[in-house]
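**Q** Need a 3D model of the sequence below.
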Amino acid sequence: GMGFDRGLFIEGKNIHDGIKVMYKYMRKKNNPLWIFGLDPTDMGDYLSKYSFSLIEDIGSEEVRERYMKLVNLDLDVFEIERMALAEVKK
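**A** Sure thing, here's the model as predicted:
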């Protein structure tokens, strides 16, 4: 399950020790990819506003199992990381 609110993480209000270094680095670099956070339960509605349909949204555990192990890639996937697949609405 979710350990914390992703929106609060992006705002710098709820940062766990294990990802503090990554957070500080991203903020220092002013990384434009980290503009806001979405609750996974809101993903479908959010994408729909932009004419996308959510096909799948998976959490960090499934990302590890499905993709990292498949190609024998030993990279950390943080709890906050998710992977979503969407398509343009027809």
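**Q** rest of the way, CA atoms for contacts and neighbours
**A** Noted.
**Q** which other helices and strands contact the helix or strand hosting residue 48?
**A** Remark: residue 48 resides in helix 43-49, with elements defined by DSSP states H and E. Applying 3 or more C-alpha pairs under 8 Å, 6 or more residues apart in numbering; DSSP states H and E, one finds that helix 43-49 makes contact with strand 52-58.
**Q** let's see this one next to it:
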Amino acid sequence: VTDMFLQYGADSNIYEEGMTIAHRAAAYNNVHLLRILSHHGNTFNIQNSMGESPLLVAIALNNMECIKYLWMDRIIVHQTLDEETVL
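**A** Reported below is the predicted structural model:
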């Protein structure tokens, strides 16, 4: 269903309660959803209301599948809103 919505132009970067769908996918360790988002051009460099990328959300929750996917397969912005790096 998500794939169909995105195919017909749904915006995957809409915030709900401070997080995008990519942040929620990372929080729930849903690699399948991250792959669907990637297929539709999501770059995962958007930050939530706390300045975290989806990768940082996955790291905070120790969601290893999403960490591996986001870290190994994608170019990720690793800065917070105040331009601090995660390292």
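**Q** After superposition, what is the TM-score?
**A** Overall, the chain-to-chain superposition scores 0.23 on the TM-score scale (TM-score structural alignment, normalised by the length of structure 2); 35 aligned residues with a C-alpha RMSD of 4.1 Å.
**Q** for the helix holding residue 48 of structure 1, which positions count as buried?
**A** Of the residues in helix 43-49 of structure 1, those scored as buried under the neighbour-count criterion (16 or more other C-alpha atoms under 10 Å) are 43-44, 46-47.
**Q** nearest to residue 8 of structure 1, of the residues you listed?
**A** Nearest to residue 8 of structure 1 among those, counting by C-alpha to C-alpha, is residue 43 at 16.3 Å.
**Q** what's the distance between the nearest residue to the closest one once chain neighbours are set aside and residue 28 of structure 1?
**A** In space, residue 43 of structure 1 comes closest to residue 54 once its chain neighbours are excluded; the distance is 7.4 Å by C-alpha to C-alpha, 6 or more residues apart in numbering. With the distance defined as C-alpha to C-alpha, to the nearest Å, residue 54 of structure 1 ends up 32 Å from residue 28 of structure 1.
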